[in-house]
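**Student:** here is my input, please return the structure:
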Amino acid sequence: MAQDRDKLDWIESELQDSYDEEWELELDDERIPEALRPFKDRIRAKGIDRHTYFRELLRLQAELVKLQDWVVEKKLKVVVLFEGRDSAGKGGAIKRITQRINPRVCRVVALPAPSDREKTQWYFQRYTPHLPAGGEIVLFDRSWYNRSGVERVMGFATPDQVEQFFQDVPEFERMLARSGVILIKYWFSITDEEQQFRFLMRIHDPIKQWKLSPMDLQSRVRWEDYTKAKEEMLARTNIPEAPWYIVEGNDKKRARLNVIDHLLTRIPYGEVPHEEVVLPERVHNPDYERRVLPDDLYVPQKY
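**Tutor:** This next block holds a predicted model:
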């Protein structure tokens, strides 16, 4: 009985360690810098309760594993675009999608600003090398829609280049659809007040300050310009082959659950049969003697 109890304790410890990864991410989200403590009650009042959130998140992540297996089995090519204002919650949603699935199957693409050479290329050229082969899922943390957003608003693209983009992008996406790519486009929507609070969180939290760029600060100044650009983008690029889906993002937890749940409905999938896995017995060689390694090779055990 004692041996069985030890095994159960070990299993419980292993499961807890797995769940702690998500808990650590949530703690990072909920740390409130001292300067923003007065906002704490407002944040707590609108949030989904933690028990419901974790229960649903783990259930949905289990379904994502099934979807991953189906994509591999059927050699599907899946592209998911995550767009939205700065601090809208795109990165947090992507983390929860990729958290428990195989990074060799599902990868994230977050391209830096184009180089001088890339600026002379066909606009879509820097994105096409990252498109999936059969059995792969690619999540774009911002995509070719930079041209109709930040590049347009900040003056990095001329009006002619923006208009050419609007002429080209529907046909580019139809080409992807004709080639068998499943293209899903999400726009994360947040209010002016919510973005202001999230930017203040980044300003006052040393761990998050790296997320705040000069471009982010300019996006606050040009809120209305971004709104106009977003509205035209949605109107001119919402095509049947690749429609836009808007995610209400003011509540991060609900946004994550909603986008994962919706993504699972966009790709019909089923169970992939797997052979039963049997752990083989270790081979013991009576003549083998494990070597004792020098102490200086080990990382100091401070914890």
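
**Student:** hey, let's count contacts and neighbours off CA atoms from now on
**Tutor:** Will do.

**Student:** show me where the protein has helices.
**Tutor:** Chain-ordered helices for the chain, with DSSP state H as the definition, fall at 2-30, 40-46, 50-74, 90-98, 116-119, 150-153, 159-178, 192-204, 214-221, 223-237, 252-266.

**Student:** check the offset of the third one from the chain's centre.
**Tutor:** Using Cα atoms, centre = their mean, to the nearest Å, the mean C-alpha position of helix 50-74 is found 14 Å from that of the whole chain.

**Student:** so which elements touch that helix?
**Tutor:** If you count contacts as 3 or more Cα pairs under 8 Å, 6 or more residues apart in numbering; DSSP states H and E, helix 50-74 packs onto helix 90-98, strand 136-141, helix 252-266.

**Student:** tell me how far Phe54 lies from Ile48.
**Tutor:** 10 Å (Cα to Cα, to the nearest Å).

**Student:** ok, Arg96 touching Asn258?
**Tutor:** No. With contact defined as Cα atoms under 8 Å, Arg96 does not reach Asn258; the gap is 11.7 Å.

**Student:** output the helices of the chain as CSV; include the columns distance to Lys302 and mean neighbour count.
**Tutor:** Shown next, in CSV, are the helices of the chain (distance: least, Cα to Cα, whole Å; neighbours: other Cα atoms under 10 Å):
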stretch, distance to Lys302, mean neighbour count
helix 2-30, 19, 12
helix 40-46, 34, 11
helix 50-74, 31, 16
helix 90-98, 29, 19
helix 116-119, 47, 10
helix 150-153, 46, 19
helix 159-178, 52, 15
helix 192-204, 30, 16
helix 214-221, 39, 13
helix 223-237, 48, 15
helix 252-266, 35, 18
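
**Student:** and of those, who's closest to Val272?
**Tutor:** Across the helices of the chain, Val272 has its closest neighbour in helix 50-74 (6.2 Å, Cα to Cα).

**Student:** between strand 136-141 and the closest one, find me the angle.
**Tutor:** For helix 50-74 against strand 136-141, the angle by axes from the mean of the first three to the mean of the last three Cα atoms, to 10 degrees is 130 degrees.

**Student:** contacts for helix 50-74?
**Tutor:** Under the contact criterion Cα atoms under 8 Å, 6 or more residues apart in numbering, helix 50-74 has outside partners 77, 96-97, 100-102, 105-106, 134-137, 253-254, 257, 260-261, 264, 267, 269-272.

**Student:** now the other sequence, so there's something to compare against:
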Amino acid sequence: MKEFDREMGDEQHRRRRLDEELIDAYDEEIEMEVDDRLQEFGLHISDEARELRRVYFRELIRLQGELVKLQDWIVTTGHRLVVIFEGRDAAGKGGVIKRITQRLNPRMCRVAALPAPNNRERTQWYFQRYVQHLPAGGEMVLFDRSWYNRAGVERVMNFCTDEEYEEFFRSVPEFEKMLARSGIQIIKYWFSITDDEQEVRFHSRIDDPLKQWKLSPMDLESRTRWEQYTQAKEVMLQRSHIPEAPWWVVQGVDKKRARLNCIRHLLSQVPYHEIEHPYVSLPARVHHPDYIRQPVPQSMIVPEIY
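**Tutor:** All right, here's what the predicted structure looks like:
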């Protein structure tokens, strides 16, 4: 009987965590409006959790306002900023990147998420395909995974040789020091989650058809090699933590806290200040008496279904 109760308790806990994951997924797109619709989706949230989400959204919007100020400062000063996001699969990297870029100009804040190298790229200098994505003056580039693939997935999955692995650690400090000397600021984040939390997030991806695309065969393989990834991460942090480009660890089990903490920390690493802009006055619309607006053919109109 006790074993049955324990299994039921575990299942209820799992169901509750999956509900929380699904609620979080809806939050990503419709944010505050989700409160009025949760019951329709069969999801339940406590008053305490609802209040915590209100605090989260209030802080998120405030920090995003600071990111806009940071953007203005980077454009005005010509600063060049690289932010690297690393971590296990489902650790929350994509979520924080989405919140950082959500209200910024995509022309100055770009995301670099490179696919696996092709046959030609495999014969190049290892860092070559990343160099072309580095920022010009007035730009910020967010690397959703980076050249540290060699220290993580390539090492664990045996996609590189021992010699290539050791050469990476000989080269990466010099590579990043060279970038720093050229005026590029580098900030590196590792998102840390627990074994149990990753399992919950993977189950959420399996159960939610809107998120199944996020689950790859490589993700499934990574579950069987948890300890190897841990060892690879520990070596990476030890051998590539340098003053010019230090590592920062984000505790990522609570997604919302991780997002806020990471954005706040990022803002603290750049000496930005608010840039004054001249007052914008909207000019009057110019009317010409001989202008005639031509009708649009009905066949070109998108049907108004909604």
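
**Student:** if we can go back for a sec, mind putting the helices of the first structure into CSV with distance to Val283 of the first structure?
**Tutor:** Formatted as CSV, those follow (distance: least, Cα to Cα, whole Å):
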stretch, distance to Val283 of the first structure
helix 2-30, 22
helix 40-46, 55
helix 50-74, 32
helix 90-98, 36
helix 116-119, 55
helix 150-153, 59
helix 159-178, 51
helix 192-204, 53
helix 214-221, 58
helix 223-237, 60
helix 252-266, 43
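
**Student:** out of the ones you listed, which is closest to Glu281 of the first structure?
**Tutor:** Ranking those by proximity to Glu281 of the first structure (Cα to Cα) places helix 2-30 first, at 17.9 Å.

**Student:** quick check: angle from that closest one to helix 192-204?
**Tutor:** With the same axes, to 10 degrees defining the directions, helix 2-30 of the first structure sits at 110 degrees from helix 192-204.

**Student:** helix 2-30 of the first structure packs against which elements?
**Tutor:** Secondary elements touching helix 2-30 of the first structure (3+ Cα pairs under 8 Å, 6+ apart): none.

**Student:** report the distance from that helix to the chain centre.
**Tutor:** Its chain's C-alpha centre and that of helix 2-30 of the first structure lie 24 Å apart, by Cα atoms, centre = their mean.

**Student:** onto which residues of the first structure does stretch 248-256 of the second structure map?
**Tutor:** Here stretch 248-256 of the second structure aligns to the first structure at residues 245-253, judged by TM-score structural alignment.

**Student:** so which bits of the matching stretch are buried?
**Tutor:** For stretch 245-253 of the first structure, the neighbour count (16 or more other Cα atoms under 10 Å) marks 247-253 as buried.

**Student:** repeat for stretch 108-124 of the second structure
**Tutor:** For stretch 108-124 of the second structure, the buried set under the neighbour-count rule, 16+ other Cα under 10 Å, comprises 108-111.

**Student:** now that stretch: which residue numbers in the first structure?
**Tutor:** Mapping stretch 108-124 of the second structure onto the first structure (TM-score structural alignment) gives residues 105-121.

**Student:** quick one: end-to-end length of that stretch, please.
**Tutor:** Start and end residues of stretch 105-121 of the first structure are separated by 29 Å (Cα to Cα).

**Student:** as a markdown table, the helices and strands packed on helix 50-74 of the first structure with distance to Asp295 of the first structure would be great.
**Tutor:** Shown next, in a markdown table, are these (distance: least, Cα to Cα, whole Å):
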| stretch | distance to Asp295 of the first structure |
| --- | --- |
| helix 90-98 | 37 |
| strand 136-141 | 43 |
| helix 252-266 | 45 |
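
**Student:** between these, which gets nearest to Ile184 of the first structure?
**Tutor:** Per Cα to Cα, nearest to Ile184 of the first structure of those: helix 252-266, 7.9 Å.

**Student:** mean per-residue distance, the closest one versus the second structure.
**Tutor:** Its matched residues in the second structure lie on average 0.5 Å from helix 252-266 of the first structure after superposition (mean Cα distance after the TM-score superposition for the first structure).

**Student:** any idea of the angle that helix forms with helix 2-30?
**Tutor:** 110 degrees.

**Student:** so what touches stretch 132-149 of the second structure?
**Tutor:** Defining contact as Cα under 8 Å, 6+ apart, one finds that stretch 132-149 of the second structure is touched by 74-86, 93-94, 97, 107-114, 127, 130, 184.

**Student:** could you rerun that using 6 Å?
**Tutor:** 74-75, 78-86, 108-113 (Cα atoms under 6 Å, 6 or more residues apart in numbering).

**Student:** and what of stretch 185-193 of the second structure?
**Tutor:** Stretch 185-193 of the second structure is contacted from outside by 81-87, 91, 245, 247-253, using Cα under 6 Å, 6+ apart.

**Student:** what's the answer for stretch 5-25 of the second structure, then?
**Tutor:** Stretch 5-25 of the second structure has contacts (Cα under 6 Å, 6+ apart) with Ser204.
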